[in-house]
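# heads up, no residue letters with this:
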């Protein structure tokens, strides 16, 4: 729509003023208003003129002084000066003051062509510049709106912010956002209009149901004419609602306004969909975060991008400290970095892998994990691995205890009781002889062995159950625990030679470590029938921070192969089983402390057993 240029002509000569006005209207279809002096011109400044044409030589206030008064009042429209005198001094003053152009009055008709073309060119440039600036400001404000969409916490907050921002923009008087079922999510400026009436009119026009932007001219009950634009809010073909924007009275929206609102509608539709998706993601993330099962997500190289609280809890790391770290940071001697690489290869090939692995915590302690790793593909392309694992150390230990206890009941106790029964039978028939006494003593010894075996089983359960409790074991220095065990057993077995060296004393769990040392040292003594020599050496682990190593070395017959294999395998079979409960007792205790039991050397001329346990020192 072409808008006529409004011009204010100021001249104290009514004849010349009428002549100029008439020519501008006739030749250029301008809308011209006349004023016969400066005072009248100043009174008309608020009438929306885009240009002023003024005579220079007027009584009281000349044309240059009028220009300066117009500028002082904050009006920046183009100003043209006409004068009958071709004075260079006047021209110089006009240029210095900042007047747009200066024209001498002549008798020829071409002066009106020159004036009209000059007005048209300058006003057109001003309009274009103003339009571009307005469009820039509109885009800037709409950009601010889109940025706020990214931080809105809910649909209502988002739509409320959008509406408030829109009514702060020139030409937009009221606005609201509604869902497809016409629930209002946000509004602004609607207090100034009859919202119910507008909605009814839009429903009659079927504007809200359209799948594209519609513009409707409404004559409201208050007598005003409004332009109302309805913008569909869609994302990927799904309708999320409508944005409705109304104009100031008598103002129509430009095509650029409609385009900008259309783009904004696309952005809002995307933001509404994104907010809904964010809600679902947050719900899912909350569920994952609160899950008792450890869950982690990695990239395709096994580098952790997310892990929930349970994962950090079972691995002993601080929350988020493993982000961007490889999962093989948890590698142990039983399942090392190479094993993880082979695991990633299988999952990369599309396989979901589940297996039991031994992982190492931050403090150096180990635990058994039921590990499951699955590939995550998006549109057929591998993107992530998802890891789900549980700490099954206690479960595995319980399984081991059940296996061992089953073996003890089925094998050791049964065989020993058979021996006891046979000896008692002989005792009954030969009680008065020395041989009968020997049989009785032998039976008594076997009974004592059974009692000792039973006591160890009971002790193992008690230590393990205590280790599972939230209550911490009493702590003592490493040197104090070692010295106490060695001194006590030295008195108990005077024929044995016992030595102890402790390179560094640090807090350790007193009760469990004492039981382990006592069992291992006693076992080394009683299995050497000649001259048992046992050395206990303790130190901070050089390979595992926060752990201590205690070696028990003897000169005895060594640990039988079947005993070693049974412990390394972690379970017993009908054909291969341990003959005693002592090593299992130590294994259970150090395992539940987060440590390890290792047979370092098992030669025929002696053996070395090493236990690693966490220190009690604070991190």
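Cool, the structure landed. Owing to the predicted nature of the structure, the values given are computational and were not obtained by experimental measurement. Residues are numbered from 1 along each chain as shown.
# could you use CA atoms for every contact and neighbour count after this?
Fine.
# ok, residue 609 - contacts?
Listed by C-alpha atoms under 8 Å, 6 or more residues apart in numbering, the contact partners of residue 609 are 520, 551, 552, 553, 597, 598, 599, 600, 601.
# how does it look with 7 Å?
551, 552, 553, 598, 599, 600 (C-alpha atoms under 7 Å, 6 or more residues apart in numbering).
# next, the buried residues of the host helix or strand of the last one.
Pointing back at residue 600 there. For residue 600, the element it lies in under DSSP states H and E is strand 596-603. Using 16 or more other C-alpha atoms under 10 Å as the test for burial, strand 596-603 gives 596, 597, 599, 601, 602.
# neighbours of the closest residue to residue 54 other than its chain neighbours, how many?
Using C-alpha to C-alpha, 6 or more residues apart in numbering and skipping the chain neighbours, the partner closest in space to residue 54 is residue 10 (4.5 Å). Counted with other C-alpha atoms under 10 Å, the neighbours of residue 10 add up to 31.
# I'd say residue 10 and residue 35 touch.
Yes - using C-alpha atoms under 7 Å, residue 10 is in contact with residue 35, at 4.8 Å.
# who touches both of those two?
Both residue 10 and residue 35 are in contact with residue 41, where contact means C-alpha under 7 Å, 6+ apart.
# ranges for the helices of the stretch 201-350 of the chain?
255-290, 309-315, 337-348 (DSSP state H, counting those that start in this stretch).
# let's bring in a second model and compare:
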């Protein structure tokens, strides 16, 4: 339902006013004003009429029925719901007799207030739809009343049955005189025989057209073209004649006026004569069906309808024409587009015999192809949903389940008959329902997301409550009206356990790195200081070897800390130009006479600091194992990049072992360099492999890399 709904709630008991207001304002569409008496309620309505009135019955001074009667005197169509704690058949009967919109007795429980909200929604929706229908009807009537043609309906004997105001305006005869006249009285005496012949022809052949001067009460003659069409009963027997008279001098002006009313319409407005041919088509037929409106005039309307729909449409239109007093009917059919395709249309037809500018049947058609396509898509989605392993539900715009799949039934433990038609409060507590409603409000906001995920506690029919992840979205809109929401419930129990495990591992990792980075640093610092003092006092090879061992220990600690830190997944990515980073890292490595060659490598999404460590460690590995004259090349692959060297390479039997922590063929190496490279690749979600380069050296490949350029 479009727009806010203003509600005036009248109740002389404050606690009930506050409680009702609280429940109603949970609906974001509702705005509620409360007053303690019917007298104040009448003042509020007089100043600012609400969309709906909700009133108690048993109140002092004016009770609910008296209040209703007073409202109906000034506002006969204002939705009025009697919401009373005192109920009886007599009260209900009196309320209905006084024109109450709905009657609802108070009772405990939130479901009753949900029912009240639903009744309010339905009442206001019905009122708004009625207003729109009345507005459309007034528009149609006013549009047709602006046309200057005259029409009247004759009985078989030529007496008047009904006529339009235009006939009285042109002829000067008041309605009372027309009611007592014969049709010949409207024409000059020398035209009476022609009139009698035209009536007889229309009754026998079904249709006649004559040009006859119309005689006014003042004796003036006005040239008109009259067209008579026979009216028949259900058995095909004639019951009268419809006559439409058009002033030939004003014909073109009248057509322009009619077309001006419809040429801006987004719907197709067509006029079809009794033979089924187009007399007129509005300009919208061009952009909807691709036809030039003028080129369709004179063509059979039925030829544009799909053969499978044609007979049904003709039957419904003919039935409407034969019953001019019946209500308009909606007809669905497929219409042929100018390009040969078929478009679904929805048409409303009215027998427009009281329209002086229309000599036939007016049909308003709307393109509903997109809506039909959505319906077909929904059918396919339903089939897909049936095959899902997650629990799926659909809730309508009244907040009630309309569909659940088998997994949902199994998850909550209730049978489908109990779930469908019930509200989510069946499986959720009040807080969970409120939270879901707030999330739905975010989805419906103009700047809200398309889908929302949030945790919710489910209370099954049996067993303990459990936590699920609710993935919610709204159903496709039809005519911009909210149809409901769809959701998927997924047990994340395992996810919670995984998160707890990861959290515990992180805590242990933090404890470990703390020990390594702090507790070990203190004794190592003491050793370093003692060595410096010892070297100042004496010179010994043992002290130099101790210094080397201390430096190696520090290097091991540094690499170990880096290795521990690289194990976590990358959370924040940024734009990294590999060409620039690879060259920058080369400058930080002691490369002697070695050479770097960089191809046109891509720009990627990555953690810049970790990418630097990856290149630095791969460069160091190439220099340490490839010699002082090694050449290192950085290049591009289809889904990533590589770093290759011209060194001695890695035997195939050792290509997996090189990534193990502590593995090194260099006595001075820590064995953590390539392990760190592997951790950086894993943290980015890449796949790392090692093979032989074209020059016989080692080639390290990173695949599955997300590139930007």
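Received it, and whenever you're ready, just let me know what you need. Small disclaimer: the values here were computed from a predicted structure and weren't measured.
# could I get the TM-score for this pair?
For these two chains in superposition, a TM-score of 0.33 is obtained (TM-score structural alignment, normalised by the length of structure 1); 313 aligned residues with a C-alpha RMSD of 7.4 Å.
# can you redo the buried residues of strand 596-603 of structure 1 as TSV with distance to residue 39 of structure 1?
Compiled in TSV, the buried residues of strand 596-603 of structure 1 are given as follows (distance: C-alpha to C-alpha, whole Å):
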residue	distance to residue 39 of structure 1
596	103
597	106
599	111
601	115
602	118
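# just the closest of those to residue 143 of structure 1, please.
Each of these was scored against residue 143 of structure 1 by C-alpha to C-alpha, and residue 596 proved nearest at 61.2 Å.
# and the closest one, what is it in contact with?
Taking C-alpha under 7 Å, 6+ apart as the definition of contact, the neighbours of residue 596 of structure 1 are 590, 611, 612, 613.
# out of those, list just those in helices.
Using DSSP state H, residue 590 are the members of these that sit in helices.
# between the contacts of residue 596 of structure 1, which is closest to residue 481 of structure 1?
Minimum separation from residue 481 of structure 1 among these (C-alpha to C-alpha) is found for residue 613, which lies at 13.2 Å.
# what is the end-to-end distance of stretch 407-420 of structure 1?
Start-to-end span of stretch 407-420 of structure 1 (C-alpha to C-alpha, to the nearest Å) is 19 Å.
# quick one: list the elements packing against the host helix or strand of residue 584 of structure 1.
Using DSSP H and E, residue 584 of structure 1 sits in helix 582-592. In this structure, helix 582-592 of structure 1 makes packing contacts with helix 434-468, helix 510-526, strand 596-603, judged by 3 or more C-alpha pairs under 7 Å, 6 or more residues apart in numbering; DSSP states H and E.
# other residues contacting that helix?
Helix 582-592 of structure 1 is contacted by residues 397, 460, 463, 464, 467, 512, 516, 519, 596, 597, 613 when judged by C-alpha under 7 Å, 6+ apart.
# now do the helix or strand harbouring residue 175 of structure 1: which elements does it pack against?
Remark: residue 175 of structure 1 resides in strand 172-178, with elements defined by DSSP H and E. The contact analysis (3+ C-alpha pairs under 7 Å, 6+ apart) places strand 172-178 of structure 1 against helix 155-167, strand 184-188, strand 238-247.
# which residues does that strand contact?
Under the criterion C-alpha under 7 Å, 6+ apart, residues 159, 163, 166-167, 184-190, 241-248 lie in contact with strand 172-178 of structure 1.
# next SSE after the longest strand belonging to structure 2?
With secondary structure taken from DSSP state E, structure 2 has its longest strand at strand 221-232. Downstream of strand 221-232 of structure 2, the next assigned helix or strand under DSSP H and E is strand 238-247.
# what are the buried residues along that next one?
Across strand 238-247 of structure 2, burial judged by 16+ other C-alpha under 10 Å covers 238, 240, 241, 242, 243, 244, 245, 246, 247.
# and the residue nearest to the fifth one when sequence neighbours are not counted, how many neighbours?
Right, residue 243 of structure 2. Nearest residue to residue 243 of structure 2 in three dimensions, chain neighbours excluded: residue 228, at 4.5 Å (C-alpha to C-alpha, 6+ apart). Taking other C-alpha under 10 Å as the neighbour definition, residue 228 of structure 2 ends up with a count of 26.
# how close does residue 228 of structure 2 get to residue 690 of structure 2?
Distance of residue 228 of structure 2 to residue 690 of structure 2, given as C-alpha to C-alpha: 94 Å.
# what of residue 204 of structure 2?
As it turns out, when the distance is counted by C-alpha to C-alpha, residue 204 of structure 2 lies 99 Å from residue 690 of structure 2.
# on that earlier part again, what comes up buried for the longest strand of structure 2?
Judged by neighbour count (16+ other C-alpha under 10 Å), strand 221-232 of structure 2 contains these buried residues: 221, 222, 224, 225, 226, 227, 228, 229, 230, 231, 232.
# farthest-apart pair in the residues you listed, please.
221 and 232 (31.7 Å).
# residues contacting residue 371 of structure 1?
With contact taken as C-alpha under 7 Å, 6+ apart, residue 371 of structure 1 is in contact with 354, 355, 356, 357, 388, 389, 390.
# isn't there a strand covering it?
Yes - checked against DSSP: H, G, I helix; E, B strand; the rest coil, residue 371 of structure 1 lies within a strand.
# list the buried residues of stretch 363-371 of structure 2.
Judged by neighbour count (16+ other C-alpha under 10 Å), stretch 363-371 of structure 2 contains these buried residues: 363, 364, 365, 366, 367, 368.
# okay, and which of the residues you listed map to strands?
Judged by DSSP E, the subset of the buried residues of stretch 363-371 of structure 2 located in strands is 363, 364, 365, 366, 367.
# not counting its neighbours along the chain, what's nearest the last one?
Excluding its sequence neighbours, the residue lying closest to residue 367 of structure 2 (C-alpha to C-alpha, 6+ apart) is residue 345, at 4.6 Å.
# what's the local residue count around the one you found?
20.
# which residues does the helix or strand that it is a member of contact?
Residue 345 of structure 2 is part of strand 342-351 when elements are defined by DSSP H and E. The set of residues external to strand 342-351 of structure 2 that reach it, using C-alpha under 7 Å, 6+ apart, is 320-321, 324, 328-337, 361-369.
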